[in-house]
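**Student:** sequence first, then the predicted structure, then my questions.
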Amino acid sequence: MDLKVHKIATKRKDATMKKILVAAALTMAAAPAAMASKARVNALAGSRQIVDIQTAFDRPYQFMALNTMATIEWGSADTKAATPGAVTEATPHAEGGFLMKSDDMAYGAYLGRRSEAFSTVVDASGIAGLLNEQNPINLYYASKMGEWTWGVTVKYSNGKDELNAGGATAEASSSGLALGATNGTWDVELVQGLTGKSELGADSVESKGMTQIGVGYKINDKMEAYGKYGMVKADITSGGTDSTYEQSGFELGFVNTVVNAEGANFFYGVAYSSGKIEDQAEVSALPVWMGIEADATSWMVMRASVKQNIIINETKVTAANDAKVNIDSIDFNAGLGLKLGKGMLDASFGTANAGHLSFS
């Protein structure tokens, strides 16, 4: 569930306000089946009805709707938390894995996929040099049982640096799982962080709970109503001071695929979302979005989406005497996929660079 908190225009440098800035892109721990990439999901606003290997990690029954494939995500091998005030997602992490599929089961393994919830807490701690998740691996399996299709994903990561430049040993480890099932009408899913800790000398971040639950109801083959709830809690020790990071939020939404013909897919959605970062900020929003994915040529797929909060669009900053922010929330994303034989090269582009296209 995406709970976006507006960037606050302030030059205050206290640690609390740095955490607010980190929350600018806070993420709660989310077409043809051959397409699979973050670029595609982002270009289509992460809408609920998208089926992709990137959405299947949190809804593992979707692995049964995909084909046998290998997928690789461009990225870096960054090891440490971002500078306090930055956002982890600004530097993509390299990822990749495979899926083997038959009529009655699907299974595979994936390398490099980090928990966005845990990474956000590591960055929000304000402790420079903490390790993010190291060498993460996901294993997944899905199958059918009567009228139900179900799936499970398990994840583990571990890393250590005794030659850290600051002299203190840095360590990080985490584990978690996701469970999900669908009977074609009802979808249910659970994402649960089991352990998560990053230490740098006497400083540390330790997860005390990272949970996301969701349910969906398919009204018909084009319409779906859904709800999801997420919470994150972690203990932070920094410079001899202990604090607690708590975040929670929910979203109730509706999506409708207006056109789903060969070579074209047009959809829209609306949701009510509410979230809170304890003692820092609260947000309420009513986002609406629309997106399209269509074959531009026999060898290229174009994608685009636009999303904006309407009527309800308020962020209240507790750390700034409950100051309220209600400013432009328009969000545009687009991308393309180049068909290369039996493969696909996906890319995304946006207009954040002074209105000019930037490509990644």
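**Tutor:** Sure thing, it's come through. Owing to the predicted nature of the structure, the values given are computational and were not obtained by experimental measurement.

**Student:** from now on I want contacts and neighbour counts done on CA atoms only, so please keep to that.
**Tutor:** Will do.

**Student:** how about the helices in this protein?
**Tutor:** Under the criterion DSSP state H, helices of the chain are mapped to 15-22, 38-43, 53-56, 116-124.

**Student:** any chance of CSV for these, columns mean neighbour count?
**Tutor:** Listed next are the helices of the chain as CSV, based on neighbours: other C-alpha atoms under 10 Å:
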stretch, mean neighbour count
helix 15-22, 20
helix 38-43, 23
helix 53-56, 23
helix 116-124, 26
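
**Student:** JSON lines for those helices, including distance to L338?
**Tutor:** Formatted as JSON lines, these follow (distance: least, C-alpha to C-alpha, whole Å):
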{"stretch": "helix 15-22", "distance to L338": "34"}
{"stretch": "helix 38-43", "distance to L338": "12"}
{"stretch": "helix 53-56", "distance to L338": "18"}
{"stretch": "helix 116-124", "distance to L338": "28"}
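
**Student:** alright, now check it against this:
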Amino acid sequence: MKKHVLIATGLAVLSTSAFATKARMTSLGQSSTYGSQYLQDTRNIFRNASEVNAMKNYVVTEWGPNTTAEGGFFREAGSFSYGLYMGSEINTFNTERTTAAQLGHTFTNTFLKHDNSLDLFFAGDAGVEWGARVHYANGKDEQTVATVAHKHSALGLGLGMGMGDIKAYFNMTLNDKSEGADATGDKFEAKDMLAGASYNWMGYVFSAEYAANGYEVTPTGIAKGEVKNTDLTIAVGKTKEISATSRMNWDVNYNTGDAKTKNVAGAAETKTKHTNLPVTIGFETDATSWLVLRGSVSQKVLFNETKDNNGKKKTNADTTSVIGGATLNFGKLKVDGSLEGSNAAGGKLNASTLLANVAVHYWF
């Protein structure tokens, strides 16, 4: 009886909340940040800006306990498409930026976070679909610490193309710097780069992606500390219609990379390396004309280990994850949400953290 009440409560919350691309991607086992290499979704524009050509004429607002509030609009203008998106925070390292203890050095005050961001999109089709994204953020605080001005500025660029079955993209942070913590010369600088390509062969989408990100912390008068992360992912994914109203998706990803950390004042570097093979199976079904249900299960199989600085290996525990979601359709207005417990890997459902992501789409 308790389970029935919990499920009914969850659907009731969905019916009064909203629709989110993050929610759909999470429910299908994809990236809530960059979308999917093989499933069509509005979230894909943050990986490949040329996807704006296929995703246009809508407004979206999105929020949830695990995300910041964000949203924007996208519009078609002749043979071009454009959009404005507010509040996106992708690899901003805000948690690290606003933590006093930084790579072996403890600040009394913290850096100003990456906030109030704006993304501008512009795309077109000239035989080859193309798109560009410019990310901008800027802020300052001269009040909290009277003797130190806290500043932040960020500028990023995203480029993408699509030609038939081939897609390629490149995204890079040109500048993302916070200055001033305890002293004017204190600096925190984040770095981020994402590049890749995909090829659709008879419905199977093969993709390769390289990601590099991290940050540097430089206290005044002390050698900098830094964190560097790299990842290489080679994947294949496919969507299959199993009936007129139901679809299945699956993907296999080979992922390898390392994380390097070096504390301030020239301390020795530590390094960990990971190798894993995540497998995801998802489904989406039109239960009625106004309700779509979806869910996925994923697990790291065969390759699933981390190697530390001394070469010792450890298998990652609890990599099985199950997530569900739903969409409510009200004509041009769509309401979406994902159902996720406090411990999806352990299979636990907690009513206090039931609704993970929600948002609203209105298409015109």
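**Tutor:** Okay, I see it. A quick note: this is a predicted structure, and the numbers were derived from the prediction, not measured.

**Student:** TM value for the aligned chains?
**Tutor:** Comparison of the two superposed chains (TM-score structural alignment, normalised by the length of the first structure) gives a TM-score of 0.78, and 308 aligned residues with a C-alpha RMSD of 2.5 Å.

**Student:** re earlier: relative to F332 of the first structure, which of the helices of the first structure is closest?
**Tutor:** helix 38-43 (8.3 Å; C-alpha to C-alpha).

**Student:** show me what that closest one is in contact with.
**Tutor:** 47, 50, 52, 54-55, 73, 303-305, 333-337, 346-348 (C-alpha atoms under 8 Å, 6 or more residues apart in numbering).

**Student:** circling back to that earlier point, out of the helices of the first structure, which is closest to Y110 of the first structure?
**Tutor:** helix 53-56 (10.3 Å).

**Student:** so how far does that closest one sit from its counterpart in the second structure?
**Tutor:** For helix 53-56 of the first structure, the mean deviation from the second structure after alignment is 1.6 Å (mean C-alpha distance after the TM-score superposition for the first structure).

**Student:** S198 of the second structure matches what in the first structure?
**Tutor:** Counting by TM-score structural alignment, S198 of the second structure corresponds to G216 in the first structure.

**Student:** F74 of the second structure now?
**Tutor:** Under the pairing rule here (TM-score structural alignment), the equivalent of F74 of the second structure within the first structure is L99.

**Student:** on that earlier part again, what's the closest of the helices of the first structure to Y245 of the first structure?
**Tutor:** Of these, nearest to Y245 of the first structure by C-alpha to C-alpha is helix 116-124, at 7.5 Å.

**Student:** now do the closest one: which elements does it pack against?
**Tutor:** Applying 3 or more C-alpha pairs under 8 Å, 6 or more residues apart in numbering; DSSP states H and E, one finds that helix 116-124 of the first structure makes contact with helix 15-22, strand 203-218.

**Student:** quick check: which of these is nearest to K324 of the first structure?
**Tutor:** Among these, helix 15-22 comes nearest to K324 of the first structure, with 13.3 Å by C-alpha to C-alpha.

**Student:** what's the matching range in the second structure for that closest one?
**Tutor:** On the basis of TM-score structural alignment, helix 15-22 of the first structure is assigned to no residues in the second structure.

**Student:** which residues touch L39 of the second structure?
**Tutor:** Contacts of L39 of the second structure (C-alpha under 8 Å, 6+ apart): T239.

**Student:** per the alignment, it corresponds to what in the first structure?
**Tutor:** Using TM-score structural alignment as the criterion, L39 of the second structure maps onto I50 of the first structure.

**Student:** look up how far I327 of the first structure lies from its match.
**Tutor:** In this view, I50 of the first structure and I327 of the first structure are 29 Å apart by C-alpha to C-alpha, to the nearest Å.

**Student:** ditto for S102 of the first structure
**Tutor:** 49 Å.

**Student:** quick one: which of the helices of the first structure is nearest L139 of the first structure?
**Tutor:** helix 53-56 (12.0 Å).

**Student:** the closest one packs against which elements?
**Tutor:** By 3+ C-alpha pairs under 8 Å, 6+ apart, helix 53-56 of the first structure packs against helix 38-43.
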